[in-house]
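**Student:** Here you go, sequence then predicted model.
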Amino acid sequence: MARQAAASLPDTIAAIATAPGRGGVGVVRISGAALAPLARALSGREPKPRMASFTRFLGSAGQALDEGLLLYFPAPASFTGEDVIELQGHGGPVVMQMLLDRCLELGARLAEPGEFTRRAFLNGKLDLAQAESVADLIEASTAAAAQSALRSLSGRFSEEIQLIRDGLIDLRMLVEATLDFPEEEIDFLEQARAMPRLLDIRQRLEGVLDRARQGALLRSGLNVVLAGAPNVGKSSLLNQLAGEDRAIVTEVAGTTRDALRETIQIEGIPLHIIDTAGLRDTSDVVERIGIERTRRELERADVVLRLVDAVRPGEADGGTDIDLELVPGVECITVINKIDLCQLAPARLERDGVVVLQVSAREGLGIDLLRRELLRVAGWHAHGEDVILARERHLLALKAALAHIDLAAGQLCALELFAEELRLAGEKLGEITGEFSADDLLGVIFSRFCIGK
C-alpha cells in the first residue's frame, strides 16, 4: 500500500542518473504520471512497455539530439511506482545535459537528491531500511559491505525486524485481551507463557543488534591514527599496512608535514589509516601546522597507534604526552617498532592494562599481530553472510527497543505498563522500516542520496 497518495506527487521529475564525466553510456531517468506523451515527444513513436527501443532522441524542432535506447515502465510496475522512462544515450556530459534540458522543456523539473528512491518508499515499493540500502550499496567501500547492503535491499533485514515486531504485537494482544476480560479466571502469566516469550523476543533482538553493530563497522570502518615522535616509523607502518609505498620514508625527521590517509581492508572491514606529523617541539612553521593537524586527527580517532622506537624508547613522544592529546575512551595501542634492529621477536604484551605490540614495519614482522589487534579493538567477529549493514539510527532504534523490553520484563505485575512497554518497543522497531517516520527524518535521509537515485 502506498504511504502517500500518488495524487500528492503530480509533478514529473528528471535527472541524469549516471556519474558525472564521460562514459560509454549515460542515463537520464524520468518519473511521473502518464509519461507516454513525453516518450512520444522524445522519440516520435509510441513507447512499448518494458521493451528497449532503439530510437533517436528529438529536440523541440524535431532535430536529433542523440540516439540510443528508450525504456518505458508504466505504473505501478516500476522502481518508483509511477511511470518511469530511461533514456540511455552516449555518455558525454554535453549530450546528457541536452537530453535533460529537453525533458525539462517538456514539463519535468530537476529531481532533488534521492527523490526517485523517496517516491519508491512513499509508493510502497521499498520500506525505509531498503531505501537506505540503495545508498549504502552505491557507497560501499568493500565487497563485504556491498553484499550486506544487497541483502538489506532484498528485504532480509526488514523481514527480521517485522518478525520481532509481530512477536511483540501477539504478546501485547494477549495482554490487552486479559485486561479487557478481567472476569475470566485465567492466570495470564502461566497460560500465555509471557516471560519465556518475552525472553525469546529479547534474545532475537540482541542477535540482530549484534549483527547490526558489525554491519556498522562494515559501513563506516575505523579511524586509526598513527602518532609518535618523528622518525619512529609511522610512514613505514602505513606503507606496510597499505601494501605499497604511499608515504615518503627517509632518515630525515619531520618528513611528514600533513595527515596522509589510506583505506585498507582487514576481513572486509575498512580501516582508515592516518599517518600524521611527528609530535615534537619545533620552530619550523610548516611542521608546527602539521603537528596541529595531528592533534585534530587524534581528537577524531577511534584507535591510536602510539609508535615507539625500539632502539631509542626514551624518545617515545618527542617530549609530548600523547595521553593528554587523546579523547577520553579512545583506545591507544603502543607499537614498539624497529625490533629488527635490536633482535626482539614479534609479540603481543600487556603492561599495566595497555596492549604493547613489538613489530618491524620495514621487515613486516608482527604486522599480522597488529591486524588482529585492530579487529579486536573494533569489536569485529565473523558472522558469515548474516551481517546487517546498519546505520546509526538503526542501532539507536534497536537499543531503545531492547530497553523497552527490559522495562516490560519488570512490569509483569502491572499488565497495563507491560503492554505499554511492548507498544513502545514495537514503535521503535517500526522506525527502522519507516512504519513510524517523521517527515523531517525522511528529508534528512534522502537528501544524502546522489541526484538520479
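**Tutor:** Perfect, thanks for sending it.

**Student:** For the rest of this, base every contact and every neighbour count on C-alpha atoms.
**Tutor:** Noted.

**Student:** Mind jotting down where the helices sit in the stretch 51-200 of the chain?
**Tutor:** Using DSSP state H, counting those that start in this stretch, the helices found in the stretch 51-200 of the chain span residues 93-105, 115-122, 128-139, 143-153, 156-180, 188-191, 194-220.

**Student:** right, and those - which one's nearest residue 275?
**Tutor:** Taking C-alpha to C-alpha, helix 194-220 is the member of those nearest to residue 275, at 18.8 Å.

**Student:** Figure out the helix or strand that residue 446 lives in.
**Tutor:** Using DSSP states H and E, residue 446 maps to helix 439-447.

**Student:** close enough to count as contact, residue 15 and residue 30?
**Tutor:** Yes. Using C-alpha atoms under 8 Å, residue 15 is in contact with residue 30, at 6.8 Å.

**Student:** Now do the buried residues in the helix holding residue 446.
**Tutor:** Within helix 439-447, the residues scored as buried using 16 or more other C-alpha atoms under 10 Å are 445-446.

**Student:** what does that helix contact?
**Tutor:** For helix 439-447, contacts defined as C-alpha atoms under 8 Å, 6 or more residues apart in numbering pick out 112-115, 117-118, 132.

**Student:** any chance you could map the helices in the stretch 351-453 of the chain?
**Tutor:** So, for the stretch 351-453 of the chain - with DSSP H, counting those that start in this stretch - the helices run 367-378, 392-409, 415-433, 439-447.

**Student:** mind listing what's buried in stretch 249-265?
**Tutor:** Quick answer for stretch 249-265 (16+ other C-alpha under 10 Å): 249, 254-265.

**Student:** Just the ones of the residues you listed in strands?
**Tutor:** Counting by DSSP state E, those place 260-265 in strands.

**Student:** Kindly reformat those as CSV and extend each row with distance to residue 431.
**Tutor:** Shown next, in CSV, are those (distance: C-alpha to C-alpha, whole Å):
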residue, distance to residue 431
260, 39
261, 36
262, 35
263, 32
264, 33
265, 32
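
**Student:** In addition, the following structure is provided for comparison:
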Amino acid sequence: MLARHQDPIVAIATAPGRGAVGIVRVSGKGLTALVWALCGRALKPREATYLPFRDARGEAIDQGLALYFPGPHSYTGEDVLELQAHGGPVVLQLLLARCLEAAAAPDAATGQPCLAGLRVAQPGEFTERAFLNDKIDLAQAEAIADLIDASTAAAARSASRSLTGAFSAEIHGLRDALIHLRMLVEATLDFPEEEIDFLRKADARGQLSNLEHTLAKVMQRAQQGALLREGIKVVIAGQPNAGKSSLLNALAGAELAIVTPIAGTTRDKVQQTIQIEGVPLHVIDTAGLRDSVDEVERIGIARAWDEIAAADAVLFLHDLARWDCADYRAADAAIEGALADKLPTTVPVIDVWNKVDSVSAATVPGAPQRPSVALSARTGQGLEALRSVLLQVAGWQSAPEGVYIARARHVQALQAVQAHLAEAAAQLDARGPALDLLAEELRLAQNALNAITGEFSSDDLLGVIFSSFCIGK
C-alpha cells in the first residue's frame, strides 16, 4: 500500500452545482477528535444527528445531518464522517474548508492536531480505499463508476448486478476450479514418470473441458455487458442528398441535423447517442462523399472518411430515387471500392436503401451478401427493421436481465484465459504431455482471472481505473 493511502482524506461527495442536499465526506483512522471539533459532541455510530455546523468562531455555516461510521463497518473500511448540508456550492466549500481547518487545529485534550495530514481526496480515492481494505473487489469498484455513468436503464441494472458481486462470483468460480486443476498438475509433477496416469484417474481432461465450457458462457455474458457499457459507433455514409441527415433525425427522433435539398449541406459530423433495447449506439452523420472543389466541403469529406475508418459499423446509404441514373450508380460503386480499401473486413457494412416510399418495390435491388434494409427516413417505414439489423451486427444476444456490466479489459482478460486453457488442453492431449508447460499455462490463466477482480493488479492499472472516478467517490 502506498504512503498516500494512510492519509486521512476529505471531499465533497455530491455532484457540482446546486441541489437540495450536499455531502462532505471524511475518511481516515481515528476521527473522534475531528467529530468533536466539527459537531461539538460525540455521535452514535450509524445514526443521523441533526445539528449546526459551525466555523472556528462558533458561527453556524449551516444546519444538517452528521453520520459517523466507525471502521471497518463503513464504505471505505476506515472511520467515515458524512456531513449532509444544503446543496449550495458555497456552503459545501465552506464545510470542506472547515474540515481542513479543524483537522489542523490542536485537540483540547491532547494538544495534537485533531486529524493530522487531512487532505483533499483524489478522484476515486474513497472507492480505491474500499478496494484496498477488501470491502469490494476491483470488478465491483469499476461497477460503481459504471453505475454512475450508465447511459441506459439496462446498463444501470447490469452495473448494479456487477456491484452486488454477480460478475465477481462467476470469476471466483472459474478461479477455484482452475486452482483445483493446478493442484492436481503440480502434485503430478512430483511423481515419477510412470505415475503420469494420476491425471487421467482424476479426470483432469474432463475438468479442463468443464472449465472451457463455463468460461465460454461467462465470456458471452461479459461481451454483452461490455456492449451495454460501451455501445458501438455507427457511421452513416453515402453521396450528398441520399438522406443521411434525415436518417439520423429519424433514428434520434429529433431534428438534430439540418436537412435541405442543397447538396453538401452537411459539412461536419453530427453525432447522437440513441439506444435500442438498452444498447447505446453512437450514430454519426457525415458529409456527403463526392469530389468537390469547395475547400470547406473537402475538409468535411476528409473528416467523414476519418470517422468511417474508425467505425464499428457503417450504414451505406443509397438513394433509390436516383438509382436509375448511371452516374449515381457509378459514384456509389466508387464509394464501395473506397470502403473496401479503408475498412477492415471485420467492420460490417449495412446497405440502406432510402426513399422506398417514392419508388416501386421492383426498384429495390436484391439483397447482397451483407445486411440490407429498405426504408424511408421521411415516413419511418423500415426503421424497425434497421434497428433490428443494428442490434444483430452489434452482437446483442441476451436480455438485459441476464447480463452484468463488463469492460473491455475484462473481455480481453477472459480472452487471454481462453487462449491459455486452449494451450493447456493441447499439452494435456499430447502423447507425452509436458507437465511443466501445462502447469505454466494454468498459472497464466489464473493470473488473467485474478487481474479482473484485483487479486493480482499493478499500481499502474489501479491508477488508471480510479482516476476516471469523480472526486467524492
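**Tutor:** Nice, thanks for sending it over. Predicted, not measured: the structure shown is a model, and the values here were computed from it.

**Student:** follow-up on the earlier one: how close does the helix holding residue 446 of structure 1 sit to structure 2?
**Tutor:** Superposed on structure 2, helix 439-447 of structure 1 shows a mean distance of 0.8 Å to its aligned residues (mean C-alpha distance after the TM-score superposition for structure 1).

**Student:** In structure 2, what range does that helix match?
**Tutor:** Aligned using TM-score structural alignment, helix 439-447 of structure 1 spans residues 459-467 in structure 2.

**Student:** now do stretch 195-204 of structure 1
**Tutor:** Stretch 195-204 of structure 1 corresponds to residues 205-214 of structure 2 when matched by TM-score structural alignment.

**Student:** Tell me the gap between that stretch and the middle of its chain.
**Tutor:** Between the centre of stretch 205-214 of structure 2 and the centre of its chain there are 29 Å (C-alpha atoms, centre = their mean, to the nearest Å).

**Student:** Report the mean deviation for it after fitting onto structure 1.
**Tutor:** Per aligned residue, stretch 205-214 of structure 2 averages 0.5 Å (mean C-alpha distance after the TM-score superposition for structure 1).

**Student:** ok, and which of the helices of the stretch 51-200 of structure 1 has the densest surroundings?
**Tutor:** Neighbour counts (mean count of other C-alpha atoms under 10 Å) averaged over each of the helices of the stretch 51-200 of structure 1 peak at helix 115-122, with a mean of 24.

**Student:** Specify, as a residue range, where it falls in structure 2.
**Tutor:** Residue span in structure 2 matched to helix 115-122 of structure 1, by TM-score structural alignment: 125-132.

**Student:** Could you list the residues in contact with the matching stretch?
**Tutor:** In contact with stretch 125-132 of structure 2 (C-alpha under 8 Å, 6+ apart) are residues 1, 5, 27, 75-77, 136-138, 141, 466, 471-473.

**Student:** same thing with stretch 152-166 of structure 1?
**Tutor:** Contact with stretch 152-166 of structure 1 is made by 127, 129-131, 133-134, 151, 201, 204-205, 208, 388-389, 426, 429-430, 433, as judged by C-alpha under 8 Å, 6+ apart.

**Student:** against structure 2, where does that stretch fall?
**Tutor:** Counting by TM-score structural alignment, stretch 152-166 of structure 1 falls onto residues 162-176 of structure 2.

**Student:** In three-state terms, how would residue 335 of structure 1 be classified?
**Tutor:** Assigned with DSSP: H, G, I helix; E, B strand; the rest coil, residue 335 of structure 1 falls in the strand class.

**Student:** hang on, isn't it packed against residue 313?
**Tutor:** No. The pair residue 335 of structure 1 / residue 313 is not scored as a contact, 10.9 Å apart, by C-alpha under 8 Å.

**Student:** Those two: which is more packed in?
**Tutor:** Neighbour totals were compared for residue 335 of structure 1 and residue 313, and residue 335 leads with 27 against 13 (other C-alpha atoms under 10 Å).

**Student:** Show me what the more buried one aligns to in structure 2.
**Tutor:** Going residue by residue (TM-score structural alignment), residue 335 of structure 1 aligns to residue 352.

**Student:** whereabouts in structure 1 does stretch 6-17 of structure 2 align?
**Tutor:** So stretch 6-17 of structure 2 sits over residues 10-21 in structure 1, by TM-score structural alignment.

**Student:** what's in contact with that stretch?
**Tutor:** 26-33, 91-93, 96-97, 100, 103-104, 107-111, 451-453.
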